[in-house]
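Participant: Give the three-dimensional model of this entry:
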Amino acid sequence: MLADTINRAARRVPAWPIYILGLIPFGWWVYLGATGGLGAEPVEALEHELGEFALKLLIVVLAITPLMRLARVNLVKYRRALGIMTYVYVMLHFAVWLVLDVQILSEVWADIVKRPYVTVGFVAMLLMTPLALTSNNWSIRKLGPRWRKLHKLTYPVAVLGALHFVMLRKGFQLEPLIYMAIILGLVGLRYLPKPGRRVARA
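Facilitator: Below you'll find the predicted structure:
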């Protein structure tokens, strides 16, 4: 079976290369920006690429549990590395906006308060920070059952991230709506009964 083949391969491939390979897109976009390959608005293009890649990584993270439950594909060992890389790209997205776009520090808070899409994105980043800080074995041991509850924040973070993208693209645009639909679908799958579990009758 395909699932067995993937699971055997996953057991042999460690998670640590994700931290190295995950930075390749960032390096490529920086190179493009420095050589004029990001168009007339390189800062805006870099912001967009970083933010969209973070959303893509977040979708992969959200898909790991449904894959395991529905297709018996076990990629759980990669979830921590993928989650951390998602946060790295969120922070890079924020740093480009802060340093290269806004530039004037006194205007940062004004933008966060006055622009709803910035507010939504900033809240998503704040909620994601404790998830990144506790993505280690020490935190799992110290927090115990509370760790799993804390990391359920991944779901509202994902929805807020998609909403940030939708609000950023003013008017009806298909691409951010597709991201929102995928994320809502993956979050919704969490509430499906697990295979083999009987659904209680009302």
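Participant: From here on, just use CA atoms for contacts and neighbour counts.
Facilitator: Noted.
Participant: where do the helices sit along the chain?
Facilitator: Along the chain, counting by DSSP state H, helices occupy 2-12, 17-21, 24-34, 42-71, 79-95, 108-114, 116-133, 137-143, 145-150, 154-168, 174-189.
Participant: The third one relative to helix 42-71, how many degrees between them?
Facilitator: Calculated by axes from the mean of the first three to the mean of the last three CA atoms, to 10 degrees, helix 24-34 forms an angle of 160 degrees with helix 42-71.
Participant: Tell me which residue is most central in this protein.
Facilitator: For the chain, Leu58 is the residue whose C-alpha lies nearest the centre (CA atoms, centre = their mean; 2.7 Å).
Participant: this one as well, want them side by side:
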Amino acid sequence: MKLPWRDRRGKFLPFKAVVLLSLLVPGVLYAFWLRTDALGGRPVMEAIHGAGLWAIRLLILSLAISPFARALDWPGLLLVRRMIGVAAACYAVAHLSLYVVDQKFVLWTVVSEIALRFYLTIGFVALLVLLALAFTSNDASVKRLGPNWKRLHRLAYPIGAVALLHYFIQSKANVSEPVFVAGLFIWLMLWRTVPEAWRRRQGLAFVAGFYGSLAVLSGLAAAGVEFAWYGLETRINPWRVLAADETIAYGLRPAHWVFVVAVAIMAVTVVRRLLPRGTRRVPPARQRQQVPIAEA
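Facilitator: Predicted coordinates for the structure are as follows:
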């Protein structure tokens, strides 16, 4: 069995090892905080929310690997996409497992809650699909499933949307981070809707215009999502929320942060295009691998 920090030939890859250790950090921290009673009056519930949050963050990050690899002209990033996607599934399993602990291991209560509460139902569906993607994240599954493998792993995109809806409902009135994550998810979906030929173009003017347009559209979309959520699901006046999004006088709002991150991606992409071709990181072909959870 190939270890996750090695390539196909068994060679140790420091980059993969660092990513693997980084993926373990949130889990280790929450375990330590649980052990030391550092999570407040409802420590298990805080750990449940933390595990779920990291599951969504890592799922979105796994979907972002292809755009980032293209923007940075760094195909080596694709080597860690499998690892990040599987980690997202592991944190989702921890999320459910901690919920079982919180329910005192009364499985009937857990099952009934999942069946009766919509946000738990869709969260459980997302978990099942993530597990299917994780268990088929290997070369043997790629060969066995053939063309169906890509069809299966494209489910990562709708499941990302389902996981975000679960996150919104669970967050109730304070949806600042869900809005931010939703804005980044929209950026990813916009990037994938454009023709492949556009994504491969190297001209600086085109690259700046393309990524700049994504920044504006994703920021506006995030503001629209926030407006719709407060208008449909809460008693908070959505027009006041929208008015807050139109100024930075009171600090940056989630939609602003989406725009800032997207502009940063644009800037890095432009700078990367200015570098000589020889300085770009292209891994040997033998190190490239089929990468699941979301294919390029």
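Participant: before we move on, back to that, ok, the residue nearest to the centre of structure 1 to Ile140 of structure 1 distance?
Facilitator: The spacing between Leu58 of structure 1 and Ile140 of structure 1, counted by CA to CA, to the nearest Å, is 21 Å.
Participant: Can you check which part of structure 2 stretch 138-152 of structure 1 sits on?
Facilitator: Matched against structure 2 by TM-score structural alignment, stretch 138-152 of structure 1 falls on residues 140-154.
Participant: end to end, how far does the matching stretch reach?
Facilitator: 18 Å.
Participant: coming back round to it: can you pull the contacts of the residue nearest to the centre of structure 1?
Facilitator: Taking CA atoms under 8 Å, 6 or more residues apart in numbering as the contact definition, Leu58 of structure 1 lies against Leu82, Gly83, Thr86, Ala158.
Participant: and the nearest residue to the third one once chain neighbours are set aside, how many residues sit next to it?
Facilitator: In other words, Thr86 of structure 1. Spatial nearest neighbour of Thr86 of structure 1, chain neighbours left out: Ala54 (5.0 Å); criterion: CA to CA, 6 or more residues apart in numbering. If you count neighbours by other CA atoms under 10 Å, Ala54 of structure 1 ends up with 24.
Participant: for Arg11 of structure 1, same thing?
Facilitator: Arg11 of structure 1 is flanked by 12 other residues according to other CA under 10 Å.
Participant: next one: Val44 of structure 2
Facilitator: As a measure of burial, Val44 of structure 2 has 18 neighbours, counting by other CA under 10 Å.
Participant: same thing with Leu29 of structure 2?
Facilitator: Leu29 of structure 2 has 12 neighbours, counted by other CA under 10 Å.
Participant: For Ser218 of structure 2, which non-adjacent residue is spatially closest?
Facilitator: Once flanking residues are discounted, Ser218 of structure 2 sits nearest to Trp187: 5.2 Å by CA to CA, 6+ apart.
Participant: I misspoke; the intended subject was Leu50 of structure 1.
Facilitator: Nearest to Leu50 of structure 1 is His93, by CA to CA, 6+ apart, at 5.2 Å.
Participant: Now check that neighbour against structure 2: what is it aligned to?
Facilitator: Counting by TM-score structural alignment, His93 of structure 1 lines up with His95 in structure 2.
Participant: And for that match, the neighbour number?
Facilitator: The number of residues packed near His95 of structure 2 is 22, by other CA under 10 Å.
Participant: same thing with Tyr157 of structure 2?
Facilitator: Residues within reach of Tyr157 of structure 2, counting by other CA under 10 Å, total 18.
Participant: and what of Val90 of structure 1?
Facilitator: Other residues within reach of Val90 of structure 1 by the criterion other CA under 10 Å amount to 25.
Participant: Surely it touches Lys56?
Facilitator: No. Checked against CA atoms under 8 Å, the pair Val90 of structure 1 and Lys56 is beyond contact range at 11.2 Å.
Participant: on that earlier part again, would you confirm that the match of His93 of structure 1 contacts Ile56?
Facilitator: No. Assessed by CA under 8 Å, His95 of structure 2 is found out of contact with Ile56, at 10.7 Å.
Participant: residues shared between the contacts of these two?
Facilitator: With contacts defined as CA under 8 Å, 6+ apart, no residue is shared by His95 of structure 2 and Ile56.
Participant: Skip the chain neighbours and tell me the closest residue to Val102 of structure 1.
Facilitator: Closest residue to Val102 of structure 1 apart from its sequence neighbours, by CA to CA, 6+ apart: Val108 at 6.7 Å.
Participant: so how far is Arg141 of structure 1 from that neighbour?
Facilitator: Val108 of structure 1 is 37 Å from Arg141 of structure 1, where distance means CA to CA.
Participant: quick revisit: out of the contacts of Leu58 of structure 1, who has the most neighbours?
Facilitator: Result: Thr86 is most packed of those (other CA under 10 Å), 26 neighbours.
Participant: Who are the contact partners of that residue?
Facilitator: Thr86 of structure 1 makes contact with Ala54, Leu55, Leu57, Leu58, according to CA under 8 Å, 6+ apart.
Participant: Name the nearest of those relative to Asp4 of structure 1.
Facilitator: Leu57 (23.8 Å; CA to CA).
Participant: Just confirm that closest one contacts Gly83, I think it does.
Facilitator: Yes. If you go by CA under 8 Å, Leu57 of structure 1 and Gly83 touch, sitting 7.5 Å apart.
Participant: Can you get me a residue count around the residue lying closest to Tyr99 of structure 2 once chain neighbours are set aside?
Facilitator: The shortest distance from Tyr99 of structure 2 to any non-neighbouring residue, by CA to CA, 6+ apart, is to Ile48 (6.3 Å). Neighbours of Ile48 of structure 2 under the rule other CA under 10 Å: 22.
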